[in-house]
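Q: Below: sequence and its predicted model.
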Amino acid sequence: MRTVAILLFDAIEVLDFAGPFEVFGVAGRSTGQTRFSEPPFTVFTVAENTPVSARNGLSINPTYRLDNHPKADIIVVPGGGGFHPDGTPFGSRREMNNPVVLNWVRQSAESAELVLSVCTGSFVLGKAGLLDGLAATTHFMAIDGMRQAAPNTEIRPAERYVDNGKIITSAGISAGIDMSLYVVGRLLGKDVADETARYMQYDYWQ
């Protein structure tokens, strides 16, 4: 069994985290499969503070805080956010300069099997130095911001997701579902990913 930690923060895009949460949460157990003796993934959420106020006012109680949670095999960093009229950043654009979050990402990445980002979650990975010398993607409306956050990264705006081995980034919002299904297929086999997508009634990018 692998553990999946999904980072939460204020102004997070709901589908950015809920999509991967659903995929990993139902993978391998959504259609009565008997090939696994236990669910292949356990998913939990982590945040610096609680509760978290997501986009459109959704209130979320994270499972754990950043300073006290089980070891994670897979880290998911979602996106969401922007700038207030006065230029103050919020969401991922604020967290990409939050030393607490950046330190957590760096430290967690050292022992994690995989590090994933959705949408502008790639800004956080970029600021943490995890994308240096790699290729990455993000939301199509955030390419300029990505270049600033990760100047030493090859940006691939046309890609739905980009696999660097340990680090995988996805494009905007719903692309996190496709990336997560891809990861399920990479780890457990394409048949499991296909069964998961069929259960979710989701036609995913392959």
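A: Great, that's in hand.
Q: From now on I want contacts and neighbour counts done on CA atoms only, so please keep to that.
A: Will do.
Q: Now do the helices in the protein.
A: Along the chain, counting by DSSP state H, helices occupy 14-26, 92-95, 99-111, 121-127, 143-149, 175-188, 190-200.
Q: Packing partners of the longest one?
A: Read that as helix 175-188. Packing partners of helix 175-188 (3 or more Cα pairs under 8 Å, 6 or more residues apart in numbering; DSSP states H and E): helix 14-26, strand 161-163, strand 167-170, helix 190-200.
Q: Recalculate using a threshold of 6 Å.
A: helix 14-26, helix 190-200 (3 or more Cα pairs under 6 Å, 6 or more residues apart in numbering; DSSP states H and E).
Q: now the first one and helix 175-188, what's the angle there?
A: Which is helix 14-26. For helix 14-26 against helix 175-188, the angle by axes from the mean of the first three to the mean of the last three Cα atoms, to 10 degrees is 20 degrees.
Q: adding another structure so you can compare the two:
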Amino acid sequence: MNRRELVAASAAAFAAAPALAQSVPPLPASKMIKVAFLLGDNANVIDTAGPWEVFQDAMPMVDGRHTHPFFPFTVAPTLEPVRMTGGLLVQPAYSIDTVPQPDVIVVPAQRSTEASRAWLRAASDKAHMTMSVCTGAFQLGRIGLLDGRPATTHHAFFDAFEKEFPKVALQRGPRFVDNGRIATAGGLTSGIDLALHVVGRYFGPETQKATARYLEHAGGDWRQA
């Protein structure tokens, strides 16, 4: 069985599963959904690779055929290689000066710069949605994207987050919090759940379930709105 057949079979296998109860509106599907992963020094590997794999593997049915609508790419302050956690070196596809306007922005935990946060602020205004993973929420908080909104982050940083961002309603329990255009995930693997949630907002629960099945992602928190 090839990859396309496996994803199709996975959708059928999950047909009886309960549908995602959406409390936020669907996102506007298009032929190519550009997903920018903003990287900086010490960017966390699983924060990045988990959502990347979700978007890479999502294969919704469009006009009777499986498609690959998500186009993930990396962006960093410059084109110099970024050293991620554990010493993994990644060559960014774009710098913040050359990157095309994304539809979705993913911000993993990292040491960001003023320049990259300025790009994030401007790009978020035009994106369908911006999502953080783990302490990537601090970067969203520092440019005001979370003011007046509920949000979450890695549990080990709850107190520091609450102290730095008193205007944000910190949520200490959920794997992710989706405000419509801005969403935050908790630590590490919770980014996979939020990315699956985003896939569901674009293409519905069947594509969401099939993608989770293909990933062999056993957790069910992505089903929660």
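A: That came through, no problem. Owing to the predicted nature of the structure, the values given are computational and were not obtained by experimental measurement.
Q: Nearest approach to residue 44 of structure 1 belongs to which of the helices and strands packed on helix 175-188 of structure 1?
A: Nearest to residue 44 of structure 1 among these is helix 14-26 (8.2 Å), distances taken as Cα to Cα.
Q: What are the contacting residues of the closest one?
A: Residues from elsewhere that reach helix 14-26 of structure 1 (Cα atoms under 6 Å, 6 or more residues apart in numbering): 41, 78, 118, 173, 177, 180.
Q: got it, and stretch 93-103 of structure 2?
A: Taking Cα under 6 Å, 6+ apart as the rule, stretch 93-103 of structure 2 contacts 33, 34, 35, 36, 74, 75, 76, 77, 78, 79, 127, 128.
Q: which residue in structure 1 lines up with residue 215 of structure 2?
A: Residue 215 of structure 2 maps onto residue 200 in structure 1, with residues paired by TM-score structural alignment.
Q: about what we covered before: would you turn the contacts of stretch 93-103 of structure 2 into a markdown table with distance to residue 219 of structure 2 and neighbour count?
A: Listed next are those as a markdown table, based on distance: Cα to Cα, whole Å; neighbours: other Cα atoms under 10 Å:
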| residue | distance to residue 219 of structure 2 | neighbour count |
| --- | --- | --- |
| 33 | 25 | 19 |
| 34 | 26 | 20 |
| 35 | 23 | 23 |
| 36 | 25 | 26 |
| 74 | 27 | 21 |
| 75 | 29 | 24 |
| 76 | 31 | 27 |
| 77 | 34 | 23 |
| 78 | 36 | 18 |
| 79 | 36 | 16 |
| 127 | 28 | 18 |
| 128 | 26 | 19 |
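Q: related to what we said a few turns ago, now render the helices of structure 1 as TSV, adding mean neighbour count and distance to residue 162 of structure 1.
A: Below are those laid out as TSV (neighbours: other Cα atoms under 10 Å; distance: least, Cα to Cα, whole Å):
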stretch	mean neighbour count	distance to residue 162 of structure 1
helix 14-26	22	16
helix 92-95	22	19
helix 99-111	16	17
helix 121-127	27	11
helix 143-149	17	14
helix 175-188	22	9
helix 190-200	18	17
